[in-house]
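[1] Sequence and predicted structure are below.
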Amino acid sequence: MPTDSGVDRARLAALFARERSSFAARRPRSAAAHAGADHLFGRVPMTWMNKNAAGFPIYAASARGARLTDLDGHTYVDFCLGDTGAMAGHSPAPVVEAVTRQLADAGGATTMLPTEDAAWVGAELARRFGLPYWSFALTATDANRWAIRLLRAVSGRPKILVNSYCYHGSVDESLIVVGPDGHGMSREGNVGAPTDVTTTSRVAEFNDLAGLERELAHGDVAAVLMEPALTNIGIVLPAPGYLAGVRELTRRYGTYLMNDETHTFSAGPGGATAAWGLEPDVLTIGKSIAGGIPIGAYGLSASLADALTARADLDLVDMGGVGGTLAGNPVSLAAARATLESVLTEEAFAGMIATAAEFATGVRKLIESARLPWSVAQLGARVEYRFADPAPVNGTESAASADPELEDFLHVYLANRGILLTPFHNMALMSPATTLDDVARHHEVFAEALAELTGPA
């Protein structure tokens, strides 16, 4: 818990208990579905679905655009959007049409053969992000893993450097943080690590160029894998000159730069890479580019692609460790083409970012009116409010500013009144279907929550 989130803890505890009780009473069908899932590990399809604030998860019955309806008939304005996976909105019509056509008319969910959609998507990703060569996976986690193998091979160096409290899926090398002594240590809760993470990875704080250079000076780092802005620990934006400094240092020390844009794609149609003029050697992305259909992708610079194809000793075709049978399947690529061509367009991003700006401005005003020591960060179509002011400047500060009880209270309070936020943090994402009325509804409920937290007893 932070030293001071600006709220009375006893009042918070009482309000939280009230909201959890109301949540359970109004969702008997979700509660029963959860109680009856005896053969699911953790009673959920994937254990992270137990990251919820109310004791059991909401069970979805349907979703369309920026709306989700649960088993008990409650409809929500969905600012979670599958934690970015549904940034295009739920079941956008062009994606539904493309996937249906592929399955019903073209026939075949997986063939282990290329389709023309794959070449179109590769060309579009090259246009948007500036990297000329692309390959596909089923998740961004896999894209990161495969790209890491390529960079270790071509550089001859063993280690990967990440930022403390970064998010790159379940990539083993990323589960390292800066410890109290300033050195790298395994992130708390790291499950079944194949080896001590300090043998595979180095770590530096985000926004710390001196710390980055100190680690790169060892000469054993194949690549810096980073988000252009931290996201999953709470949005931490780069300080002026920081990203340019990272690029200069990686070039100086002969280290590849790998940008993970899975979440920072919210910055614009070409992600933070295009919005901020970045020049990575590798770019990875996933989730949203196929409208919610599983996909991952990684792009390579021309020089890196040439270096890899020149290595006859690397098995890039059969069992070399950089592929999966279902990767690049025609359904994923049909969905990606429809999403990029017709849904997450430049025009759509302009509207999403403008809507997010309205969200950020309104939340900031409400926090200021309540005299709370919180802050707001915006990353394109993504907005987050933090329980710290000034906002954290690195991952360790961001982790320290967390207030799980306060966060959970706000999530349940909002859900009880028809608003969904990302369960992992206080993040709201705008889709092309999100409206200013949706934003206004969030602000109305958020204002009520703050009034109950800070008003007269």
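    Now that the structure is in, tell me what you want to look at.

[2] Please make it C-alpha for all contacts and neighbour counts, starting now.
    Fine.

[3] Return the residues in contact with Val99.
    Listed by CA atoms under 8 Å, 6 or more residues apart in numbering, the contact set of Val99 reads Val331, Ala334, Ala335.

[4] in stretch 337-355, what's buried?
    Buried residues in stretch 337-355, counted by 16 or more other CA atoms under 10 Å: 337-345, 348-355.

[5] Can you list the buried residues in stretch 443-454?
    Buried residues in stretch 443-454 (16+ other CA under 10 Å): His443, Val445, Phe446, Ala447, Ala449, Leu450, Leu453, Thr454.

[6] swap in stretch 308-320?
    Per 16+ other CA under 10 Å, stretch 308-320 contains these buried residues: Leu308.

[7] Can you get me the start-to-end distance on that stretch?
    Chord length of stretch 308-320, first to last residue, is 13 Å (CA to CA, to the nearest Å).

[8] one more structure, for comparison:
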Amino acid sequence: MIDRTRLDSLRTAEEERFRESHPRSAELAREADHSLLAGVPMPWMTRWAGSFPLFVDSAGGARFTDVDGLEYVDLCLGDTGAMTGHALPSVASAVQDRAAHGFTTMMPSSDAAWVGEELRRRFGLDRWQFAMTATDANRFVLRFARHLTGRPKVAVMDWCYHGTVDETLAVLDGDRVVPRPGALGPQVDVALTTRVVPFNDLDALDAALAHGDVAALLMEPALTNIGMILPDEGYLARVRELTREHGVLWVVDETHTLCAGPGGATAAWGLEPDLLVVGKPIGGGIPVAAYGMTAEVADRLEGPMRGHEIDVAGVGGTLTGSALAMAATRATLSTALREEDFAAAVPLATRWTAGVAGVIAEHDLPWHVQQLGCRAEYWFCPPPRNGADAAAAIDDDLEGFMHLWALNRGVLLTPFHNMALFSPHHTESDVDRHTEVFGEAVEELLGR
């Protein structure tokens, strides 16, 4: 239904509008190109809509202002890193206090036990440890799983993403496990380390685990990094049964699905993982992640964790569990990501979903929108059931136009997806502004 010539013309016009509106960002982008690889401090910052990165001056609550003085409704929120909203006063105060008393000593701070108890309360797992990122936490728990089971492989979902963990950058090509497109310099053939199964396919999971060489199944309870894909009714309960039947540790990555509630999908849906990882949201913007485990798993790890050579076991890091990270996490979990916060944020996601669905229905488009907690996303296709279907439906040109159109009108969506994340700092008018902008974009695309 989309005229591609018209789409190209509209995209060109939006690119010109972007360049004219952001002269200072353009200047900083040229300066950064002299010293930074690809002109950015982290590679995927090149993926934003626009012909150069948007440079941010300040952020607070659900908004940010760029270096050209333009203000935006932020529906990305640091791709979950600022899910609490930007510049939480409690976190700012805790960080300021820790700055006056030392950020890191390689010893526990008084906040550590409080944080552990709060994570235990929220997620229901008995023991906890910390990491700098969810990538690290996932890497650590996979190492633990191989140690505990004596098995060499891990299993993941096709087109999953769990950070820069080598074993997880794998997809299916027919029945072969191959590196995910775009993965640079795999250290080994991923077929040697990983079994890959489609999301929502229980027969494929059963067959993969039946080989007897899988230590752990690492998965999100709903895929979020190839777009949002919800589990079929009863799927996760059967996943739990199959992992137990095959002696496989079940690891749930809640870094993005924390949007389902204070204890993520694990608490909201009554899941029973052996291990759980949660990352960036819990620190209010300060780098920190955590991984929890059942009492049974913890008991089996107690010996190695207290061993003389634990410092070279392949887990941890000098800045991991620092006083700064613990202070920020305590401040975040005591003032944000609570029941009352989700009670404010989830209805906004529901309103956003309804607004987008209304535009889609008005124009009789074969598109779809769905919601998970305080997160929602629209697709240019019917809802996919697995990662391969989602990957096949990606329309980079159309997505790029929609994002740039919104950005040029003061609304920032999450890059790589058509996804919005809501915090208690957003308002109904923020939601309605997106609906208005989305509707205008569709009308322009269809020439109506």
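    Sure, I can see it. Keep in mind the model is a prediction, meaning the values are calculated, not measured.

[9] Next, the TM-score between them, please.
    Scored against TM-score structural alignment, normalised by the length of structure 2, the superposed chains reach a TM-score of 0.98; 447 aligned residues with a CA RMSD of 1.2 Å.

[10] For the buried residues of stretch 443-454 of structure 1, work out which two are farthest apart.
    His443 and Thr454 (16.1 Å; CA to CA).

[11] Give me the three-state assignment for Ile367 of structure 1.
    Using DSSP: H, G, I helix; E, B strand; the rest coil, the structure places Ile367 of structure 1 in helix.

[12] who touches the residue lying closest to Pro287 of structure 2 once chain neighbours are set aside in this structure?
    Spatially, and ignoring its direct neighbours in sequence, Pro287 of structure 2 is nearest to Met132 (5.6 Å; CA to CA, 6 or more residues apart in numbering). Counting by CA under 8 Å, 6+ apart, Met132 of structure 2 touches Pro287, Val288, Ala289, Leu319, Thr320, Gly321.

[13] Now do the contacts for the alignment partner in structure 1 of Pro108 of structure 2.
    Counting by TM-score structural alignment, Pro108 of structure 2 lines up with Pro114 in structure 1. Contacts for Pro114 of structure 1 (CA under 8 Å, 6+ apart) come out as Gly328, Asn329, Pro330.

[14] what does Tyr253 of structure 1 give?
    So, once contact is read as CA under 8 Å, 6+ apart, Tyr253 of structure 1 ends up touching Leu216, Ala217, Gly219.

[15] returning to what we had before: from the buried residues of stretch 443-454 of structure 1, pick the one nearest Pro28 of structure 1.
    Of the buried residues of stretch 443-454 of structure 1, the one sitting nearest to Pro28 of structure 1 (CA to CA) turns out to be Val445, at 23.3 Å.

[16] The closest one matches what in structure 2?
    So, by TM-score structural alignment, Val445 of structure 1 is matched to Val437.

[17] how far apart are whatever helix or strand that match lives in and its match in structure 1?
    Taking DSSP states H and E as the criterion, Val437 of structure 2 maps to helix 428-446. Aligned to structure 1 and superposed, helix 428-446 of structure 2 gives a mean residue distance of 0.8 Å (mean CA distance after the TM-score superposition for structure 1).

[18] Counting by contacts, list what that helix packs against.
    With contacts taken as 3 or more CA pairs under 8 Å, 6 or more residues apart in numbering; DSSP states H and E, helix 428-446 of structure 2 sits against helix 4-21, helix 339-362, helix 396-407.
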